[in-house]
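In: structure for the following, please:
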Amino acid sequence: MFSFLVSLSCATIISDYCVGDLSQPDGPAGYPCKDPAKVTVDDFVYSGLRVAASSANPFKFGANNATVTQFPGLNGMDISITRADLDVGGVVPLHTHRVAELIIIIQGTVIGGFIDTKNTAYYKTLSKGDIMIFPPTLLHFQINVGSTPVLAYATFASENPGFQAVDLALFRSSLPSELIEKVTLLDDAQINKLKKLLGGTN
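Out: The predicted structure follows:
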């Protein structure tokens, strides 16, 4: 009887949601819960995907994210979404996330692909209405191969999936050029050109 009462007592403290309190530090388990008395319907609605992000960059690609840092209602929900806009010739460069990504093409034509840990490349041309899954942590990309801009949405199995692009990790970081030469086999002139283009130092 006692164990039943204990389990019943514990069950009553389980909440339907934990809107993230973005004024507190984020941790491995997410943000602490916002005071329930201060939760409003606006914590569960996000309008930031209505417009395209700027694609004024060398990749001609922009992304508007709806992750927990923009949309606190996602805290603890293990889901998020990104709007991706690619100009003609635009590229989402080789990158990785901590979790799986599912992309749907809304308009335009892309080649989407990923490379597995056996160095096998899987890629295909995707058109309006097509979807593709990219497994967790594997390097993947999208390239606009059509004559019109691309609009796509990507969903993730995390409210904070992370994003690391290979080019940015190498050439926008402070990693010294001599180390990049050794790990990429690029020469100093190529590395300096890419660092200048992407904003790296050293």
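
In: use CA for all of it now, contacts and neighbours both
Out: Fine.

In: give me the distance between F59 and G146.
Out: Distance, F59 to G146, using C-alpha to C-alpha, to the nearest Å: 15 Å.

In: to clarify, my last question referred to S174.
Out: Distance from S174 to G146, by C-alpha to C-alpha: 35 Å.

In: between the two, which one's more packed in?
Out: Remark: of S174 and G146, G146 carries more neighbours, 17 against 13, as counted by other C-alpha atoms under 10 Å.

In: mind checking the SS state of that one?
Out: Three-state call for G146 (DSSP: H, G, I helix; E, B strand; the rest coil): coil.

In: pull the contacting residues for it.
Out: Counting by C-alpha atoms under 8 Å, 6 or more residues apart in numbering, G146 touches V88, G89, G108, T109, V110.

In: nearest to A29 among the residues you listed?
Out: Closest to A29 out of the contacts of G146 is V110 (35.0 Å), distances taken as C-alpha to C-alpha.

In: my read: that closest one touches K128, true?
Out: No - the criterion here is C-alpha atoms under 8 Å, and V110 misses it with K128 at 9.4 Å.

In: comparing these two, which residue is more hemmed in?
Out: Set side by side, V110 and K128 show more neighbours around V110, with 26 against 15, by other C-alpha under 10 Å.

In: I'd like the structure of this one too, to check against the first:
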Amino acid sequence: MASSILFFGFLAFSFSYVLASDPSSLQDFCVADENSNVIVNGLACKDPKEVKADDFSFSGLHLAGNTSNAVGSRATTVNVAQIPGLNTLGISLVRIDYAPRGINPPHTHPRGSEILTVIEGSLEVGFVTSSPENRLFTKVLRKGDVFVFPIGLIHFQRNVGNGNAVAIAALSSQNPGVITIANAMFGSTPDIPSDILVKAFQLDKNVVNYLQSRF
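Out: Below you'll find the model as predicted:
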């Protein structure tokens, strides 16, 4: 009996040891080395002796983005491409400007959840859950309000105020990525065969051809 207890105790200890790992970074920082040819999941680290304060800084988020475009919004991203010191930290930031009635069209972030704060104006925001429910959660936000978009889910924002609107969003990845649904479906390179889009969206082929020409 004692030997059985000892054996199972040894198994439990061995199993816990195998699963053990470091849950966080093993160094103070890993500033991205933009000149490195090493390919890793992220970016290779710069020599810490060459790191400067500027590697952790970005200026310009106070400047409004140009919203003179088809959707009436502009995102100014602050990720690892703008701040090398974000490398391995799992966070990033974006400023979004909206013209009156402007939208940030339906899109997803494949590698990060998003928490958005309205700085100026009023926004209608929403996201759709995964199939088969495809449930829409939507809410009108005003200055100071906060809303969360879970990772990978399609979401959007629309300016419902009379003037310009501004939001700041934080994301749980140094490079969360963005897939704008319309651009991906109708503006891929090369084009997705039109008959697939006709059947998927239940549209006339002429409409699909028109949309592909627009994107």
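
In: touching both of V110 and K128 of structure 1, which residues are there?
Out: Common neighbours of V110 of structure 1 and K128 (C-alpha under 8 Å, 6+ apart) do not exist.

In: re earlier: reformat the contacts of G146 of structure 1 as a markdown table; add distance to D167 of structure 1 and secondary structure.
Out: Output for the contacts of G146 of structure 1, formatted as a markdown table (distance: C-alpha to C-alpha, whole Å; DSSP: H, G, I helix; E, B strand; the rest coil):
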| residue | distance to D167 of structure 1 | secondary structure |
| --- | --- | --- |
| V88 | 20 | coil |
| G89 | 17 | coil |
| G108 | 25 | coil |
| T109 | 23 | coil |
| V110 | 20 | strand |
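
In: in structure 2, which of those remain in contact?
Out: Retained in structure 2: V88, G89, G108, T109, V110, out of these (criterion both residues aligned by TM-score structural alignment, their matches' C-alpha atoms under 8 Å).

In: now a PyMOL select for only the buried ones of these.
Out: To isolate the buried ones among those in PyMOL, judged by 16 or more other C-alpha atoms under 10 Å, type:
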select buried, resi 88+89+108+109+110
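
In: spit out the contact partners of the residue positioned nearest the centre of structure 1.
Out: The centre of structure 1 sits closest to F163, judged by C-alpha atoms, centre = their mean, with a distance of 4.8 Å. By C-alpha under 8 Å, 6+ apart, F163 of structure 1 lies in contact with H95, T96, H97, R98.

In: repeat that with 10 Å
Out: By C-alpha atoms under 10 Å, 6 or more residues apart in numbering, F163 of structure 1 lies in contact with H95, T96, H97, R98, V99, T137.

In: corresponding residue for it in structure 2?
Out: For F163 of structure 1, the aligned position in structure 2 is V178, judged by TM-score structural alignment.

In: try N65 of structure 1
Out: By TM-score structural alignment, N65 of structure 1 lines up with T77.

In: I'd assumed its match was in a strand, is it?
Out: Yes - the assignment for T77 of structure 2 (three-state DSSP) places it in a strand.

In: list the contacts for it?
Out: By C-alpha under 10 Å, 6+ apart, the neighbours of T77 of structure 2 are L61, S92, L93, V94, R95, I96, I168, A169, A170, N175.

In: and the first one, what pairs with it in structure 1?
Out: Pointing back at L61 of structure 2 there. Looks like L61 of structure 2 aligns to L49 there (TM-score structural alignment).

In: ok, that match touching Y153?
Out: Yes - contact criterion C-alpha atoms under 10 Å: L49 of structure 1 and Y153 qualify, at 9.4 Å.

In: more crowded one of those two?
Out: Y153 (20 against 16).

In: just checking, the more buried one touches D130?
Out: No - at 11.1 Å, Y153 of structure 1 and D130 do not qualify as touching, with contact defined as C-alpha under 10 Å.

In: what is in contact with the two at once?
Out: Common neighbours of Y153 of structure 1 and D130 (C-alpha under 10 Å, 6+ apart) are I103, I104, I105, I106.

In: kindly reformat these as TSV containing neighbour count, distance to E178 of structure 1 and secondary structure.
Out: TSV is the format used below for those (neighbours: other C-alpha atoms under 10 Å; distance: C-alpha to C-alpha, whole Å; DSSP: H, G, I helix; E, B strand; the rest coil):
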residue	neighbour count	distance to E178 of structure 1	secondary structure
I103	22	37	strand
I104	18	40	strand
I105	20	40	strand
I106	16	43	strand
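
In: check contacts around P93 of structure 1.
Out: F59, F61, L139, H140, F141, Q142, I143, Q164, A165, V166, D167, L168.

In: cool, and A99 of structure 2?
Out: 65-69, 71-74, 158-166.

In: going through those residues, which ones are buried?
Out: Buried members of those, scored by 16+ other C-alpha under 10 Å, are G65, T67, G72, S73, R74, R158, N159, V160, G161, N164, A165, V166.
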